[in-house]
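K.L.:
got a sequence here, can you model it:
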Amino acid sequence: MGPTAMLDWNQTKRLARSLNLPNVHEDIRSDGFACLHAHGRLWTWWDSRVDAPGFRLPAGERDFLIAADPEIFFVTEAEAPYNHVLAHPARVSPRWILGNLSLSWRALAPSIFVQLFPGEGPPVPHFMEH
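P.N.:
Take a look at the predicted model:
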């Protein structure tokens, strides 16, 4: 995907699958949006109302991201109660997506998975339940 390519759900799934992490499966959210679950919990999805990918975040990070780059990150009223963020598909970096998905997979994983797939970077973030 080049810098000017428009991200879509298939490309988002390919990025997620390229991490080669176990216990990930495709599903449909209760609101009808296509999604990927990791360890049985929502991991990433495509919000067809705004045609954008959605991601989980550690508590308190969303407001920082939106303030730092509102041209990329935003939230809808439906996602506001959760630690979720949406990203404008023409602007979000595949590198950011991979980093977010790696960290959020680890945060959702039982400790045995984190030990088997330690990854690199900061400690495993903690997500609030939603």
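
K.L.:
CA only for contacts and neighbour counts going forward, please
P.N.:
OK.

K.L.:
what's the helix or strand for the residue nearest the centre of the chain?
P.N.:
Geometric centre of the chain, nearest residue: F55, 2.8 Å, by C-alpha atoms, centre = their mean. Using DSSP states H and E, F55 falls within strand 52-56.

K.L.:
so what secondary structure elements neighbour that strand?
P.N.:
Packing partners of strand 52-56 (3 or more C-alpha pairs under 8 Å, 6 or more residues apart in numbering; DSSP states H and E): strand 41-47, strand 84-87, helix 94-108.

K.L.:
isn't P94 up against R14?
P.N.:
No - the pair P94 and R14 does not pass the contact test of C-alpha atoms under 8 Å, sitting 10.6 Å apart.

K.L.:
which of those two has more neighbours?
P.N.:
P94 (18 against 10; other C-alpha atoms under 10 Å).

K.L.:
any idea how far that one is from F64?
P.N.:
19 Å (C-alpha to C-alpha, to the nearest Å).

K.L.:
next: A80.
P.N.:
From A80 to F64 the distance is 14 Å (C-alpha to C-alpha).

K.L.:
one more sequence to fold, the one below, so I can look at both together:
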Amino acid sequence: MTFEDVRAFAFKLPGVADGTAYGHPCLKAHGKFLTRVWDDGDTLVCPGVGFDERELLIEAEPETFFVTDHYKNYPYILIRLSRVEAGTVERLIERRWRATAPRKLLKAHDAETA
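P.N.:
The predicted structure follows:
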């Protein structure tokens, strides 16, 4: 999986746009941070992953999921795109998108995709 694959999936969701976060290109949903890729082009920064879930993911697949000291105290996980299954990233991105979306938009989106 590449960041372009992530972008292609994310742009299927209403309200997703390119943006910047701390001087780096990122994706935003409804004006809120959705995800970004590190300068290495392979590490995806994924917010909205609680500490327990993060620990389980890292324990299950330490070559794929990890966290640095910078993110240790925040509900974020880092993902190696070259090792992860697309469906896993898509589920995490959609979950984060849903957390940022207005209820009216969620209802309309869910009605369209049902």
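
K.L.:
contacts only, for the corresponding residue of the second structure for the residue nearest to the centre of the first structure.
P.N.:
Using TM-score structural alignment, the partner of F55 of the first structure in the second structure is C46. Listed by C-alpha atoms under 8 Å, 6 or more residues apart in numbering, the contact set of C46 of the second structure reads L34, T35, R36, Y76, I77, L78, I79, L92, I93.

K.L.:
cutoff 10 Å now
P.N.:
33-37, 75-79, 89, 92-93, 96 (C-alpha atoms under 10 Å, 6 or more residues apart in numbering).

K.L.:
give me the angle between the helix or strand harbouring R17 of the first structure and strand 41-47.
P.N.:
Counting by DSSP H and E, the element that carries R17 of the first structure is helix 9-18. If you take axes from the mean of the first three to the mean of the last three C-alpha atoms, to 10 degrees, helix 9-18 of the first structure sits at 150 degrees to strand 41-47.

K.L.:
on contacts alone, who are the packing partners of helix 9-18 of the first structure?
P.N.:
Applying 3 or more C-alpha pairs under 10 Å, 6 or more residues apart in numbering; DSSP states H and E, one finds that helix 9-18 of the first structure contacts strand 24-28, strand 34-38, strand 41-47, strand 52-56, helix 94-108.

K.L.:
tell me the buried residues in that helix?
P.N.:
W9, T12, K13, L15, A16, R17 (16 or more other C-alpha atoms under 10 Å).

K.L.:
dump those into CSV; add distance to S30 of the first structure as well.
P.N.:
Converted to CSV, the buried residues of helix 9-18 of the first structure look like this (distance: C-alpha to C-alpha, whole Å):
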residue, distance to S30 of the first structure
W9, 17
T12, 20
K13, 19
L15, 23
A16, 21
R17, 22
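
K.L.:
out of the residues you listed, who's nearest E26 of the first structure?
P.N.:
K13 (8.8 Å; C-alpha to C-alpha).

K.L.:
quick check, that closest one in contact with D27.
P.N.:
No - if you go by C-alpha atoms under 10 Å, K13 of the first structure and D27 don't touch, sitting 11.5 Å apart.

K.L.:
any common contacting residues for those two?
P.N.:
Shared contacts of K13 of the first structure and D27, counting by C-alpha under 10 Å, 6+ apart, come down to C35, L36, W45.
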